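Asks: Below: sequence and its predicted model.
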Amino acid sequence: MSKVVPCMWFNGDAEEAAKFYVSLVPDSEITHVQHNVSDGPSGKEGSVVVVEFTVAGQPLVALNGGMKVDYTHAFSLMIHCDDQAQVDSVWSAILAHGGKEQQCGWIYDRYGVSWQVVPKVMFDFLTSPDKAAAARAMQAMMKMVKLDVDVLRRAFEGRSAA
């Protein structure tokens, strides 16, 4: 059966990036490392050319493409976090390794890849049949950098953020 697997372009640090990514959340691992069979644009013979890995069970590929290519936030990797502790853990790990915080739960990692670090409960809030509650949660999220489950819940429930 065919699968769609995102392939991320790196310039010599694909394996380093993959090792970092699999350290972020459970159910993550490097599944295969392919080395160059000869010298070429992606590196010297024996150097890493492709790393296959999973993050939270999602297959991904990191490719050492042989030149620097910038990422855009038009494509991001979203991590559905179980709770605030996991949001904090993933966020802190990305930030501590050279990440740059963005608005609304978005953060760039040191390689320029855009991530969305989102508590699973946020999807419950935003898809609620109570449109006013969903709107309050969305408005609260729009004011945040790292998402805060308690503040989002209070907004959703119509309670003060104090």
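Replies: That came through fine.

Asks: From here on, just use CA atoms for contacts and neighbour counts.
Replies: Will do.

Asks: which residues in this structure form helices?
Replies: Using DSSP state H, the helices of the chain run over 14-22, 84-96, 121-126, 131-142, 149-157.

Asks: Quick check: which of the ones you listed is nearest to Tyr111?
Replies: Set against Tyr111 and scored by C-alpha to C-alpha, the helices of the chain come closest in helix 14-22, at 7.6 Å.

Asks: this is the other structure I want to compare:
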Amino acid sequence: MTNSIYPCLWFDGQAQAAAQFYCSIFKNSKITTDNSVAVSFELNGQKFMGLNGGPEFKFNEAVSFVIDCETQQEIDYYWEQLISDGGKEGRCGWLKDKFGVSWQVIPTILAKLLSNPDRAQGVVQAYMKMNKFDIHALENA
């Protein structure tokens, strides 16, 4: 079988604007099809669909997209881009972009730090105080 599985995001008439916004942030991204009802796009090779479904449904934190970041520079970049123009910071690496879509901007080193039983509690205490993750502060917790 060659079935694809990919998310469809329900927007209230903003699917094209959202696709353009996301494609401007992520490298190797493009809009593949576009019409008045839906837009298909790829972010770093991952396929998405945006649907202009109307005002009936809203995004919430039950679904979020995770961005693994190797460096603080990557964290800073994605964080600033995604909260620009009306996005909102959350706690512990979470944010909502201007369309209400939830994202987690996470340092890849976090899993390693949490797997060390001697450091895990300090790391958790440190990141519970953070909005955007600070790799240096986590490594020194």
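Replies: Nice, I can see it. All of these numbers come straight from a predicted model, not from anything done at the bench.

Asks: List the TM-score for the superposed pair.
Replies: Scored against TM-score structural alignment, normalised by the length of structure 2, the superposed chains reach a TM-score of 0.91; 140 aligned residues with a C-alpha RMSD of 1.4 Å.

Asks: quick one on the thing from earlier: do you know which of the helices of structure 1 lies nearest Met8 of structure 1?
Replies: Between Met8 of structure 1 and these, the tightest spacing by C-alpha to C-alpha is seen for helix 14-22, at 8.3 Å.

Asks: The closest one against structure 2, how far on average?
Replies: When structure 2 is superposed, helix 14-22 of structure 1 averages 0.7 Å from its matched positions, counting by mean C-alpha distance after the TM-score superposition for structure 1.

Asks: And Cys23 of structure 2, how close does it get to Glu42 of structure 2?
Replies: 8 Å (C-alpha to C-alpha, to the nearest Å).

Asks: and what of Pro117 of structure 2?
Replies: Per C-alpha to C-alpha, Pro117 of structure 2 is found 39 Å from Glu42 of structure 2.

Asks: Who has more neighbours out of those two?
Replies: Here Pro117 of structure 2 and Glu42 are compared on neighbour count by other C-alpha atoms under 10 Å; more neighbours surround Glu42, at 19 against 9.

Asks: Please say which position in structure 1 the more buried one maps to.
Replies: In structure 1, the residue matched to Glu42 of structure 2 (TM-score structural alignment) is Thr54.

Asks: So its match sits against Val25, correct?
Replies: No: Thr54 of structure 1 is beyond contact range of Val25, at 10.1 Å (criterion: C-alpha atoms under 8 Å).

Asks: Neighbours of the closest residue to Ala56 of structure 1 other than its chain neighbours, how many?
Replies: Using C-alpha to C-alpha, 6 or more residues apart in numbering and skipping the chain neighbours, the partner closest in space to Ala56 of structure 1 is Asp27 (4.7 Å). By other C-alpha under 10 Å, the residues close to Asp27 of structure 1 number 12.

Asks: So Asp34 of structure 2 sits against Ser40, correct?
Replies: Yes: counting by C-alpha under 8 Å, Asp34 of structure 2 does reach Ser40; the two are 6.4 Å apart.

Asks: and Val118 of structure 1, what does it touch?
Replies: For Val118 of structure 1, the contacting residues are Met78, Ile79, His80, Cys81, Val87, Gly105, Leu147, by C-alpha atoms under 8 Å, 6 or more residues apart in numbering.

Asks: what residue of structure 2 matches up with it?
Replies: Correspondence of Val118 of structure 1 to structure 2, assessed by TM-score structural alignment: Ile106.

Asks: And for the aligned residue in structure 1 for Gly54 of structure 2, the neighbour number?
Replies: Per TM-score structural alignment, the equivalent position to Gly54 of structure 2 in structure 1 is Gly66. Using other C-alpha under 10 Å, Gly66 of structure 1 has 15 other residues around it.

Asks: Mind picking the two most distant members of the contacts of Val118 of structure 1?
Replies: Pairwise distances among the contacts of Val118 of structure 1 were taken by C-alpha to C-alpha; the largest, 13.0 Å, belongs to Met78 and Leu147.

Asks: Overlap of the contact sets of those two?
Replies: Residues within reach of Met78 of structure 1 and of Leu147 at once, by C-alpha under 8 Å, 6+ apart, are Val117, Val118.

Asks: which of those two has more neighbours?
Replies: Set Met78 of structure 1 next to Leu147 and count neighbours by other C-alpha under 10 Å: Leu147 wins out with 25 against 13.

Asks: If anything else comes up later, I'll come back, but that's it for now.
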